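K.L.:
Sequence first, then the predicted structure:
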Amino acid sequence: MKYIKDPLKIEEKSFEIIKSNIKREFTLDEIPVVLRAIHSTGDYDYENIIRFKNKPVNVGIETIRGGTKVFTDTKMALSGINKKSLLITESSIHCYIDEEKIYEISRLKKITRSMAAIDKAVEDGTEVFVIGNAPTALFRLCEYIEKGIILPKLIIGVPVGFVGAEESKEILYKLDVPSITTKGTKGGSNVAAAIFNAILYMAVGR
């Protein structure tokens, strides 16, 4: 039985297939992001629903290369991001969702843990936000931006779901901040991680 066994060759072949089927025009810096989003989901619709605003890829590459603090809303996204490549830049990545303090704050304030985690990320001076699961996290972050409390360098905002996901992404897309979002209900932690990794690999390789 003959089949490709090398993981990198499998990925390379997958990207060749995906790229040959993409019809929409993207810039050279955007196309790696689109390829990884489709590759991580097996869904060509990401070609149609992904949105880039304020040159997020270029800004993301520059920010990562300079060393930055990254927040992600789920442990799944955290596990999917290539920490080895990220550490080349002396950047750090944080997911506060399971911290005892976050549990306590969410209980006292009667808010979601994802909102409490955003509060902590803002307090800690986070510059890059990778949100793939919790619309409440993205709503909270947008509130901070609207109030002028924070202006992130990059937001990857692709929460998945039917309650607040589409609405939170629409709010983000209207804000004057470098962002990558998706239209509608599609997204997820795997998509968020894939988008971040695409930018990371352009910044430092792998």
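P.N.:
The structure has been received and is ready for your questions.

K.L.:
Please make it C-alpha for all contacts and neighbour counts, starting now.
P.N.:
OK.

K.L.:
just checking, residue 199 touches residue 57?
P.N.:
Yes: between residue 199 and residue 57 there is a contact at 6.2 Å, judged by CA atoms under 8 Å.

K.L.:
For residue 41, see how far away residue 180 is.
P.N.:
Applying CA to CA, to the nearest Å, the value for residue 180 to residue 41 is 17 Å.

K.L.:
Between those two, which is the more surrounded one?
P.N.:
For residue 180 versus residue 41, neighbours defined as other CA atoms under 10 Å are more numerous around residue 180 (27 against 15).

K.L.:
That one - that's part of a helix, no?
P.N.:
No: read with DSSP: H, G, I helix; E, B strand; the rest coil, residue 180 is strand and lies in no helix.

K.L.:
coming back round to it: which of residue 199 and residue 57 has more residues huddled nearby?
P.N.:
More neighbours surround residue 57 than the other of residue 199 and residue 57, with 26 against 23 (other CA under 10 Å).

K.L.:
take a look at this one as well, against the first:
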Amino acid sequence: MSPRAVHPIEAESYRILHSRADLSALPPLTRAVTERVVHASADLDYVTDLRCDEAALRAAHAALRAGCPVVTDVEMVAAGVTRRDLTGPVLCRVTDPRAAPLAREQGITRSAAAVRLAHAETGPGAVWVIGCAPTALVELLRIDARPALVVGLPVGFVGAAESKAALRESGLPAVSNVSEKGGSAVAAAALNALLYTEESR
């Protein structure tokens, strides 16, 4: 596969980033994820806020190249996955017609219902990317998902930090952050970092 073309604005953004933060001591994939999240958000707080595990990132990197499914909590995250040619299917079931009735029947949010629907479809080994709904992350932790990786970066004042702390405590392979910040663009950026990185640098 030919190398990805880098737009001059992106190159300049990375130059500015590197002038403000030295990330050279980070392991290769952790550095790639951190750099792309900071680039996407223009928020240097992520340098210390993100929590990555290099071994988990290496395993997910391999799983993505083997065509594992990617599941997102909202369509905005799915839309931000920009190298779909390197992955299996990219799924988001929050707008599935079955999600709202299931949510009402089970007394859960539609985002949580979408997690159940997606897991029934993909089974174990998927990469889950959650950037909006803390309840989706909580539901993922309740089921036996056995993910290749969870990018858990939901945003908000209600439940976001707590759901990410629960993710770290679960022992699942994960990328998360400590604070309440996050969001769809940040979550997609973390995944794209793995898709853009052809091999460990």
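P.N.:
Sure thing, it's come through. These numbers come from a predicted model, not from an experiment.

K.L.:
What sits closest to residue 160 of the first structure if chain neighbours are left out?
P.N.:
Leaving aside its sequence neighbours, residue 160 of the first structure sits nearest to residue 187 (CA to CA, 6 or more residues apart in numbering; 4.4 Å).

K.L.:
corresponding residue for the one you found in the second structure?
P.N.:
When the second structure is aligned by TM-score structural alignment, residue 187 of the first structure is paired with residue 182.

K.L.:
That match against residue 131, yeah?
P.N.:
Yes: contact criterion CA under 8 Å: residue 182 of the second structure and residue 131 qualify, at 6.4 Å.

K.L.:
Quickly list what's touching both of the two.
P.N.:
153-155 (CA atoms under 8 Å, 6 or more residues apart in numbering).

K.L.:
Just give me the closest of those residues to residue 37 of the second structure.
P.N.:
residue 153 (10.6 Å; CA to CA).

K.L.:
Please tell me I have it right and the closest one contacts residue 131.
P.N.:
Yes: counting by CA under 8 Å, residue 131 is a contact partner of residue 153 of the second structure at 4.8 Å.

K.L.:
so what sits against both of those two?
P.N.:
182-184, 186-187.

K.L.:
May I see these arranged in JSON lines, with secondary structure, neighbour count and distance to residue 91 of the second structure as well?
P.N.:
Shown next, in JSON lines, are those (DSSP: H, G, I helix; E, B strand; the rest coil; neighbours: other CA atoms under 10 Å; distance: CA to CA, whole Å):
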{"residue": "182", "secondary structure": "coil", "neighbour count": "25", "distance to residue 91 of the second structure": "20"}
{"residue": "183", "secondary structure": "coil", "neighbour count": "21", "distance to residue 91 of the second structure": "18"}
{"residue": "184", "secondary structure": "helix", "neighbour count": "25", "distance to residue 91 of the second structure": "15"}
{"residue": "186", "secondary structure": "helix", "neighbour count": "28", "distance to residue 91 of the second structure": "18"}
{"residue": "187", "secondary structure": "helix", "neighbour count": "31", "distance to residue 91 of the second structure": "15"}
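
K.L.:
For the residue sitting nearest the centre point of the second structure, give me its contacts.
P.N.:
With distances taken as CA atoms, centre = their mean, residue 151 lies nearest the centre of the second structure, 3.0 Å away. Residues in contact with residue 151 of the second structure (CA under 8 Å, 6+ apart) are 127-131, 174-176, 187, 190-191.

K.L.:
Break down the second structure into its helices, ranges please.
P.N.:
Read by DSSP state H, the second structure holds these helices, from start to end of the chain: 8-20, 28-41, 46-49, 54-65, 75-80, 99-106, 110-122, 134-142, 160-170, 184-196.

K.L.:
Compare the ones you listed and give me the one nearest residue 93 of the second structure.
P.N.:
helix 110-122 (4.8 Å).

K.L.:
Same question for the closest one: list its buried residues.
P.N.:
110-119, 122 (16 or more other CA atoms under 10 Å).

K.L.:
How about stretch 60-75 of the first structure?
P.N.:
Buried-residue list, stretch 60-75 of the first structure, by 16+ other CA under 10 Å: 60-61, 63-65, 68-74.
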